[in-house]
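# could you look at this predicted model? Sequence included:
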Amino acid sequence: MVARVVTVAFDGVEARRVDVEVQLIGADGPTIFNIVGLPDKAVAESKERVRGAFAGIGLALPAKRIIANLAPADLPKEGSHFDLPIALALMAAMGVIAPDALDGWAAIGELGLDGQIARVGGALPAAVAADAMGLGLICPETTGPEAAWAGGARILAPRSLISLVNHFKGTQVLRAPEPGPLADGKAVPDLREVKGQESAKRALEIAAAGGHNLLFIGPPGSGKSMMAQRLPGLLPPLTSQELLETSMVWSVAGLIERGALTRDRPFRSPHHSASMAALTGGGLRAKPGEASLAHNGVLFLDELPEYSAQALDSLRAPLETGEIVVARANAHIRYPARFQLVAAMNPCRCGMGGAGRGACGKAPRCQRDYQNRVSGPMFDRIDLTVETPPVTAADMALPPPAEGTAEARARVATARAMQED
């Protein structure tokens, strides 16, 4: 007898179907547990977590050869979320639960040694994929509110393996989880707090209206970062489609807490020491990078020339195509990365540039060498370049501006509506 349970493997934000097949072979003898089908280290270790979880609920593995096949066998399998489907298929093969009880369900989840089902990333795209296959999804209790955002998908979110077994036996009923809250985002600082820099604020408003990439060039203390942090407050909230796209990226990255989503646009500000993999994605499990986490939002690069040339140039293609492809020997993983780039830099490495008090004594060579650290093709992808002169004491003595974020956001909404007509 072969017991089968459906699960998924993540290919970027896409969840691809994987069938977990478990077969018990041979008469009584030593227990041998093998997992085949291109598993990575985390998947190969599932057999020990399953063994421990079974012991935690009073079950012992059968004294037979156990083969767990993850089909299709040529698709790489990564992550600990294969624990639960392997355990369910094994219990069906052992007769602990009826094999037909798993019909119509897909499953993801990591098992603890006490039988608890631990949180895993990707519950939302897994639920969307399961619904597209006409299946429900079994996921950890902590990710149930997140998976419930997938529209009409059937969701079971048990806390432990024993509660799930009791549900299938009819001695306990698990309620379908409710979608998590649509939370308010963090308070966005107001543009009224910025004194002076009227030209830069006007450029910020134009960039928000047209989705333009923007670069501020000015000495330290001129308000470059301050204005960039106020850009999300000028942008309209995410549409329903954008909310789903953005949330799926964050779900794969494991950044959604208790299923709480927000319509605020993402604002990501990586440090200038960030590597190419940190910006564009990659690493051992090809997680989404900062550019993908800023999908439908803003990516802010402060001290632009201080980023490595390799990291900056890796953003050139995403700025054109709106997606990132992480190339590997056996797969190409795609992540969406349609973001608005805002950058800031000093005019030279010394900071002040070639004019005014504290001017650089190496100008203009210092400025030229510093700005040449950013490639020409990268500069070509920046639509607006704005100089921010030093803020004077007279500027600071001025009363707060009459208009702030609310007024500018209304004008941006009007401009965007005119573009859509």
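Looks like it came in fine. Please read all numbers here as calculations on a predicted model, not as lab measurements. Residues are numbered from 1 along each chain as shown.

# use CA for all of it now, contacts and neighbours both
Noted.

# residues in contact with the longest strand along the chain?
Longest strand in the chain, counting residues (DSSP state E): strand 14-25. Residues external to strand 14-25 that are found in contact with it (CA atoms under 8 Å, 6 or more residues apart in numbering): 1-10, 64-72, 85-86, 89-90, 93, 125-126, 129.

# please compare the first structure with the one that follows:
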Amino acid sequence: MRTLLRLATAGSVDDGKSTLVGRLLYDSKSVLADQFDAVERVSRDRGLASADLALLTDGLRSEREQGITIDVAYRYFATAERSFILADCPGHVQYTRNTVTGASTADVVVLLVDVRHGIQEQTRRHLAVASLLRVPHVIVVVNKIDLVDFDEETYNRVSDEVLESARSLGLYDVATIPVSALDGDNVVDRSDRTPWYDGPSLLAYLEQLSPVGSPQSEPLRFPVQLVIRPQSAAGDEFRDYRGYAGQIASGLVRVGDAVTVQPSGRTSTVTGIDFAGKELAEAFAPQSVTLRLADDIDISRGDLLVTSRSVPPVTQDIDGTITWLAEGALVPGTKVLLKHGTKTVQAMVKGIGGKLDLDNARLLPAESLGLNDIGHVTLRLAAPIPAEEYIHARGTGAFLLIDAQDGGTLAAGMVGDALLDTKAAVEAIGETTVLV
């Protein structure tokens, strides 16, 4: 059975992300004939002598007209070894919010660096996002190696610079690969033009990555999305049904399990699991199911059902790490909406603990956060929520800050501040291997 790997590509503008993805799709024979014909037509219209493989991922017309990627483009492909869901993220600084979106569910981030320019501010920003989101694996593709005549010394210099920056941000599961996305060197097949490189090609490395930790092995976390109470009469029979529908964020649940409702703290027992008209004995993440409980207790949308063996704390004060995604600045006293799972509560920014300096990976004092800043904030909530640190619970440790006036997303946040403390982040990751 083929395993599934979710990957996101990122990098600075013109580092060749879309070309790399196009080459990956084309050389792995994951492109339909009509798709390639369309790319060839557009390429000819632009006056190009050959097909621009970048167009295989630039799905929006405005992207093609401008020659840039301005949104997250998702693609699906498979090899004999593994299935892939790929998110091609934009490179412009103002679209860092899209990179956060693409990387938030990724098992691996493929980060491109132009070998001629080395590490850039946006490179550090994307590494910081990968650390912030606890992405399990990072692959740094040192691209355009053909433009420096496949020089080993130049590659090693850029690779060392990237790895040093990654380590400063608490990223230790990092690999670097010399690549020419335009010509296909070390993308799908090993290149004979880099005899000094003895590692795998990009695709081979993606195929051999060990599976990430399954959310099924974590404690049960089930955000209630909808309370189902249909009533039906058939002859003398009358049935009053009460079920709680949602998607299992982590863990598994079985009939007979003891569960606790947060934030109320009430307890009950699972008496039934309904899925697509069938009754199940057990269900696991990320299935969407309806749970029935033994007791008629007050449960509504936004509540969290958890295993009684592992109950998260409830609080109205949150210390969090956020990526600020709005044009206006965030200052103390700002009132926002906080969305945690299926629950939305009013919140106020009590304070800003600082913002991340991408040059030295340190938290610097700050009175406000601007567009794309990564910083630490303290929030006061109008109602309690079961808050777990993101470093321990990726599924339920995340939240969004929303504009109460227009409903726009202001920030992506993670409960806890350990991700801005390099030592704590490294200790949380544990011993890993740097692959070069």
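Looks like it came in fine. From a predicted model like this one, the values you see are computed outputs, not experimental measurements.

# what's the TM-score once they're superposed?
For this chain pair, the superposition-based TM-score is 0.25 by TM-score structural alignment, normalised by the length of structure 1; 177 aligned residues with a CA RMSD of 7.3 Å.

# give me the buried positions along the longest strand of structure 1.
For strand 14-25 of structure 1, a neighbour-count test (16 or more other CA atoms under 10 Å) marks Glu14, Ala15, Arg16, Arg17, Val18, Asp19, Val20, Glu21, Val22, Gln23, Leu24 as buried.

# out of those residues, which comes closest to Thr385 of structure 1?
Glu14 (36.6 Å; CA to CA).

# quick check: the closest one vs Ala317 of structure 1, distance?
Per CA to CA, to the nearest Å, Glu14 of structure 1 is found 21 Å from Ala317 of structure 1.

# same check, this time on Gln419 of structure 1
25 Å.

# show me which of the two is the more surrounded one.
Ala317 (14 against 10; other CA atoms under 10 Å).

# and that one, how far from Pro377 of structure 1?
Distance from Ala317 of structure 1 to Pro377 of structure 1, by CA to CA: 10 Å.

# and for Ile217 of structure 1?
Taking CA to CA, one finds Ile217 of structure 1 at 18 Å from Pro377 of structure 1.

# same check, this time on Phe168 of structure 1
Taking CA to CA, one finds Phe168 of structure 1 at 59 Å from Pro377 of structure 1.

# cool, Arg316 of structure 1 as well?
Using CA to CA, Arg316 of structure 1 is found at 7 Å from Pro377 of structure 1.

# kindly report the same for Ile155 of structure 1.
In terms of CA to CA, Ile155 of structure 1 sits 47 Å off from Pro377 of structure 1.

# ok, those two, which is more surrounded?
Comparing Ile155 of structure 1 with Pro377 by other CA under 10 Å, the one with more neighbours is Ile155, at 27 against 10.

# you'd agree that one is up against Glu146?
No. Counting by CA atoms under 8 Å, Ile155 of structure 1 stays clear of Glu146, with 10.1 Å between them.

# just the buried residues of the top helix by length along structure 1, please?
Ranked by residue count and defined by DSSP state H, the top helix of structure 1 is helix 405-420. Residues Thr405, Ala408, Arg409, Arg411, Val412, Ala413, Arg416 are the ones in helix 405-420 of structure 1 that count as buried (16+ other CA under 10 Å).

# just the element for the closest residue to Leu293 of structure 2 other than its chain neighbours, please.
Spatial nearest neighbour of Leu293 of structure 2, chain neighbours left out: Val270 (4.6 Å); criterion: CA to CA, 6 or more residues apart in numbering. Using DSSP states H and E, Val270 of structure 2 falls within strand 267-275.

# report all helices and strands that whichever helix or strand comes after that strand contacts.
For strand 267-275 of structure 2, the succeeding helix or strand toward the C-terminus, using DSSP H and E, is strand 278-280. When contacts are defined as 3 or more CA pairs under 8 Å, 6 or more residues apart in numbering; DSSP states H and E, strand 278-280 of structure 2 sits against strand 267-275.

# try 10 Å this time
Applying 3 or more CA pairs under 10 Å, 6 or more residues apart in numbering; DSSP states H and E, we find strand 278-280 of structure 2 packed against strand 267-275, strand 288-293.

# name the helices or strands packed onto the shortest one?
If contacts are counted by 3+ CA pairs under 10 Å, 6+ apart, strand 288-293 of structure 2 sits against strand 221-223, strand 226-228, strand 243-247, strand 267-275, strand 278-280, strand 282-284.

# just send these back as JSON lines, with mean neighbour count and distance to Leu112 of structure 2 too.
JSON lines is the format used below for those (neighbours: other CA atoms under 10 Å; distance: least, CA to CA, whole Å):
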{"stretch": "strand 221-223", "mean neighbour count": "29", "distance to Leu112 of structure 2": "35"}
{"stretch": "strand 226-228", "mean neighbour count": "16", "distance to Leu112 of structure 2": "42"}
{"stretch": "strand 243-247", "mean neighbour count": "21", "distance to Leu112 of structure 2": "34"}
{"stretch": "strand 267-275", "mean neighbour count": "18", "distance to Leu112 of structure 2": "42"}
{"stretch": "strand 278-280", "mean neighbour count": "12", "distance to Leu112 of structure 2": "45"}
{"stretch": "strand 282-284", "mean neighbour count": "19", "distance to Leu112 of structure 2": "35"}
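
# Lys335 of structure 2 is nearest to which of those strands?
strand 221-223 (24.5 Å).

# now the strands: where do they sit in the stretch 101-250 of structure 2?
Taking DSSP state E, counting those that start in this stretch, the strands of the stretch 101-250 of structure 2 run over residues 108-114, 137-143, 174-178, 221-223, 226-228, 231-234, 237-240, 243-247.

# now the stretch 301-436 of structure 2
Using DSSP E, counting those that start in this stretch, strands in the stretch 301-436 of structure 2 cover 304-307, 314-324, 335-340, 343-357, 362-364, 374-386, 398-402, 409-415.

# out of those strands, flag the one nearest Gln231 of structure 2.
Short answer: strand 304-307, nearest of those by CA to CA, at 23.8 Å.

# what helices and strands are in contact with the closest one?
Against strand 304-307 of structure 2 (3+ CA pairs under 10 Å, 6+ apart) you get strand 221-223, strand 252-254, strand 258-262, strand 267-275.

# of all these, which one is nearest Val140 of structure 2?
Here strand 221-223 is closest among these (CA to CA), at 33.4 Å.
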